[in-house]
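1. sequence and predicted structure below; questions after.
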Amino acid sequence: MTSVEELTKTLADQGVKYVFGFYVDIHGVPKSKCVPISSLPSMAKGSELYTVGALEGMGDLGPHEDECQGIPDLDRLVVLPWNREIALAPTTLKLNGDRYEQDSRNLLLRQVERAAEMGFVANVGIEPEFYVVRETESGWEPLVPSDRLNEPTRGYDVEATILAQPFLDPMAQYMNELGWGLYSFDHEGGDGQYEFNFDYADALTMADRMVTFRLMAKHVAREQGCIATFMPKPFQDDFGSAAHINISLADVSTGKNAFTAADGGYSELSRLFTGGVLAHGDAITAVTCPTINSYKRFTSKGYMDEISWAPIYRAWGENNRTLMCRMPVNRHCLEVRTADAAVNYYLGIAMVLAAGLDGIEGKIDPGEPINADTYQMDAADLRDLALPNTFEQALTAFETDGLAQSCFGKEFHRTYVDYMTRECHEYGSVVTDWETRKYMQRV
């Protein structure tokens, strides 16, 4: 009996009936055919074919061209703890025997391999934030009904967290069953906003894991008659949802964190990595903040009563949460704070990793840290460090950035620019409620 046949029997004995060999579209949304467990051996050989040209932002493969073949990574297969009849396996898409260039996971694989060639393993931790809300006649309401509970903010609030246990407890149990090393979760500052913190993993494992995380959050929210939304800024008068990418490099031979210096501080290599990320910061932002709505988050306050804690400048600080890059004092990694809840993790992590490796190769100096509250500083003094104000600005940087072009490859780079630019143009044609209120009777 082959190992695949043994796995098939083991899964069937556990009650698994179906397997999804998933890949993701340009938005990070998983796609797959559903395969009965008895067909897993043929699936493992690439029996499942996909016309990916019909999906969102995966290239222009027409109806007259060959289909992509899905090759599942069965070593990374997981059984869903909330539905043990279903297993998920991340999949590599191939076209004519080669990795399909416009597959997000393949893009990250290339950067992981590049890091390995340089002697490193990229490790990543994610801090996912999102809202759980229900639609009512009066609009979107949080999981725990709005009753002026402990205003002005519910951040870290014990009572609000306890009241949200019907959602939070299943999430915690499922994450523990999957062995993710959950070590804390909390009610964030937003009304109905939550964050989970769990162990880091290698870059590819973490990106795969976050696909399952989103599916999990959406399922548990539906059980409460709600939805889990990963929209970056769902409410203009409340906090945005980030997905900070915490990344470091480890020596491929020893496993030692290469961002840690001999004296216990940050190493020179970590500085160069940071320099690369900042040098390509605007282009990275087009990928880690992939919606028009993302740029509503980059404000110190906006319509909020409190400061936003959102990054607004392309710079780094030792513990400065107002900047794109933070080098925390309690762990040796680079925290990229611009990444938001809508990110396609394969693409976002790949771009950050590619830029960091470029910084190491090019010995890019990140400059001196900014450890002051930039919200209180004169914006004119920091104008050259401002992050893009709009998705269009970020896409312009992405389009002309040589690293973005090499990271994505010529075809996928063009697809990304064209697809996202069309979305910007669509938004530019919409007359919003704000415009109607502002101008209908003013002129």
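-> The structure has been received and is ready for your questions. The structure presented is a predicted model; accordingly, all values stated were derived computationally and were not measured.

2. alpha carbons only for contacts and neighbour counts from here, please
-> Will do.

3. wait, Ala250 sits on Ala116?
-> No. Taking contacts as CA atoms under 8 Å, Ala250 lies outside contact range of Ala116: 9.9 Å.

4. neighbour count for these two, which is higher?
-> More neighbours surround Ala250 than the other of Ala250 and Ala116, with 20 against 15 (other CA atoms under 10 Å).

5. just the strands in the stretch 301-443 of the chain please.
-> Secondary structure of the stretch 301-443 of the chain (DSSP state E, counting those that start in this stretch): strands at 313-317, 323-326, 334-336.

6. figure out which of the ones you listed is closest to Val211.
-> The closest of the strands of the stretch 301-443 of the chain to Val211 is strand 334-336. By CA to CA, the value is 19.4 Å.

7. and that closest one, what's buried?
-> Across strand 334-336, burial judged by 16 or more other CA atoms under 10 Å covers 334-336.

8. and which of these is nearest Phe235?
-> Distance to Phe235 across these (CA to CA) is lowest for Val336, with 22.8 Å.

9. for that closest one, which residues are in contact?
-> The neighbourhood of Val336, defined by CA atoms under 8 Å, 6 or more residues apart in numbering, consists of 244-247, 324-326.

10. for the helix with the most length in the chain, packing partners?
-> Identified as the longest helix of the chain according to DSSP state H is helix 203-223. Helices and strands touching helix 203-223, as assessed by 3 or more CA pairs under 8 Å, 6 or more residues apart in numbering; DSSP states H and E, comprise helix 104-117, strand 120-136, helix 165-177, strand 227-229, helix 345-362.

11. hold the first one in mind and look at this next one:
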Amino acid sequence: MSDWTDSLPEAALDYLQGRRLDEVECIVADIAGVARGKAMPASKFGKQSHFYLPNSIFLQTITGDWTDIEGQAFTEPDMILTPDLSTATAAPWSADVTLQVIHEINDQAGNPVPTAPRNVLKRVVELYNAQGWDPIVAPEMEFFLVARNIDPAQPIVPPMGRSGRRAAARQAYSMSAVDEYGPVIDDIYDFAEAQGFEIDGILQEGGAGQIEMNLRHGDPVKLADEIFFFKRMIREAALRHDCFATFMAKPIQDEPGSAMHIHHSVVDIETGTNIFSEPDGTESHAFLHFIAGMQSHLPSVIALLAPYVNSYRRYVRDFAAPINLEWGRDNRTTGLRVPVSGPEARRLENRIAGMDCNPYLGIAASLACGYLGLMEAKYPKEEFKGDAYDSDEDIPRGMNEALDLFDEAPDMHAVLGEEFCKVYSAVKTLEYKEFLQVISPWEREHLLLNV
């Protein structure tokens, strides 16, 4: 092996033990969180320090179209991509011995490309670091296993389980429900072990074929990298067993949607203590400021946490998803929940984000709200006690409204970066215009002959 492999993470070295590395996949996440890049022979990867990709990958919609940015020529200049070998991990589903490596993205002057989602998250983390804080996150991933769907005109249905029946709904926390698709879960565990990822737990959620997977807490960039890798890995595990894994926010009518709940705490870098707790164990003022920031600024970033028209189908009253930004202790009806914990683990759970969001941008947006709250030092509304579904909705109900709020949020633009915000808004506006050109089955069924 060449010398560059000496600096690989332990899990990658273990995977390569006694094997000849064939290929390296050099990847980055685009605006949607889709892996972009190139694969190359390992021998070539070891001889080059960087490679190039055009900056247009951050101007592309989920449908593959490109947006134009007003005042900027579409010349597609190259960005310089250099490997972050700390992210190197196996692609254990590959026929060849393959590693995946996430790359740093800089312009030709050596500056971080501001439209790259991973750089946006790094920017927000650096704002915390400048105040002497380390933000900590713990994501929860929800997704559906579904039957193969090769015709988009057909509705999505649950997968066939080992029993020969389709997965059943309303079986939250059922072990027998998880066992129905045990072979897929087994592959997820095996792949995660080969990749060096730690899963805190896997459980059955409320939807038919819906699974929740919890990750241990840690550094926001590292955890976003893992979710980026996990989404690809889970899809590969499902394909091995003749089904699809989907991270759509609402893939099946009349079933609950899939969220990416984000648990937040903040640690003082110098002392290592949780700033959300006072020395006597009580809640700190900083904790309340963080909650206030979420309540004040989350509406302006719903466009990042719910990035597609389908995302807003998840926010349904009394249907396992929040409809407002109330906060409460141990209350799963609120958008902002304070879980039961000791003082050292005091945290806030943001339940707004959908699993369809780009993990880098979803975590960055959530952290940005908390950061602004800490800077503004305001206090939240009174804790909500009771069923928050009985209160008014106070989050955008559609993509168009969410984008308007995003465009009118100068404080948030200053945190996330002006250029990124301009590009993101342009991409999502074009996607929304494309969606409006599509005529749905509902319209054909109820309007064609009746109006």
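-> Perfect, I can see it now. In this text, all values refer to a predicted model and were calculated from it rather than measured experimentally.

12. can you give me the TM-score here?
-> TM-score of the superposed chains, computed with TM-score structural alignment, normalised by the length of the first structure, equals 0.89; 429 aligned residues with a CA RMSD of 2.7 Å.

13. Asp401 of the first structure is nearest to which of the strands of the stretch 301-443 of the first structure?
-> Closest to Asp401 of the first structure of the strands of the stretch 301-443 of the first structure is strand 313-317 (CA to CA; 15.8 Å).

14. state the span of the second structure onto which the closest one is aligned.
-> Mapped onto the second structure using TM-score structural alignment, strand 313-317 of the first structure covers residues 324-328.

15. what distance separates that stretch from the centre of its chain?
-> A distance of 21 Å separates the C-alpha centroid of stretch 324-328 of the second structure from that of its chain, computed with CA atoms, centre = their mean, to the nearest Å.

16. circling back to that earlier point, buried sites along the longest helix of the first structure?
-> Using 16+ other CA under 10 Å as the test for burial, helix 203-223 of the first structure gives 203-204, 206-214, 216-222.

17. what's stretch 147-165 of the first structure in contact with?
-> 143-144, 186-191.

18. now the helices for the first structure?
-> According to DSSP H, the helices that the first structure contains are 3-13, 40-44, 104-117, 158-163, 165-177, 203-223, 268-279, 281-288, 345-362, 391-400, 402-408, 410-428, 433-439.

19. give me whichever of these is most buried.
-> Among these, the stretch with the highest mean neighbour count (mean count of other CA atoms under 10 Å) is helix 281-288, at a mean of 28.

20. the longest helix of the first structure corresponds to what range in the second structure?
-> The aligned range for helix 203-223 of the first structure in the second structure is 220-240, by TM-score structural alignment.

21. so what's the gap between that stretch and the chain middle?
-> Stretch 220-240 of the second structure sits 10 Å away from the centroid of its parent chain (CA atoms, centre = their mean).

22. who touches that stretch?
-> 29, 33, 87, 91, 93, 118, 121-122, 125, 135-139, 145, 184, 187-188, 191-192, 197, 217, 244-247, 359-360, 363.

23. ok, and for stretch 254-273 of the second structure, which residues are buried?
-> For stretch 254-273 of the second structure, the neighbour count (16+ other CA under 10 Å) marks 255-269, 273 as buried.

24. the residues you listed: which two are farthest apart?
-> Glu255 and Ile269, at 42.7 Å, using CA to CA across these.

25. in the first structure, what residue corresponds to Tyr128 of the second structure?
-> Counting by TM-score structural alignment, Tyr128 of the second structure corresponds to Ala115 in the first structure.

26. how close does that match sit to Ser248 of the first structure?
-> Distance of Ala115 of the first structure to Ser248 of the first structure, given as CA to CA, to the nearest Å: 11 Å.

27. list residues touching both of those two?
-> Shared contacts of Ala115 of the first structure and Ser248, defined by CA under 8 Å, 6+ apart, comprise Ala122.

28. can you give me the buried ones in stretch 86-103 of the first structure?
-> Of the residues in stretch 86-103 of the first structure, 86-94, 99-103 count as buried by neighbour count, 16+ other CA under 10 Å.

29. which residues touch it?
-> Contacts to stretch 86-103 of the first structure, defined as CA under 8 Å, 6+ apart, come from residues 16-25, 58-59, 66-74, 76-80, 105-107, 208, 408-409, 411-412.

30. distance from that stretch to the middle of the chain?
-> Between the centre of stretch 86-103 of the first structure and the centre of its host chain there is 19 Å, according to CA atoms, centre = their mean.

31. what's Leu374 of the second structure aligned with over in the first structure?
-> Counting by TM-score structural alignment, Leu374 of the second structure corresponds to Ile360 in the first structure.

32. and the gap between the aligned partner of Thr400 of the first structure in the second structure and Asn324 of the second structure?
-> Taking TM-score structural alignment, the alignment pairs Thr400 of the first structure with Glu408 from the second structure. Going from Glu408 of the second structure to Asn324 of the second structure by CA to CA gives 20 Å.
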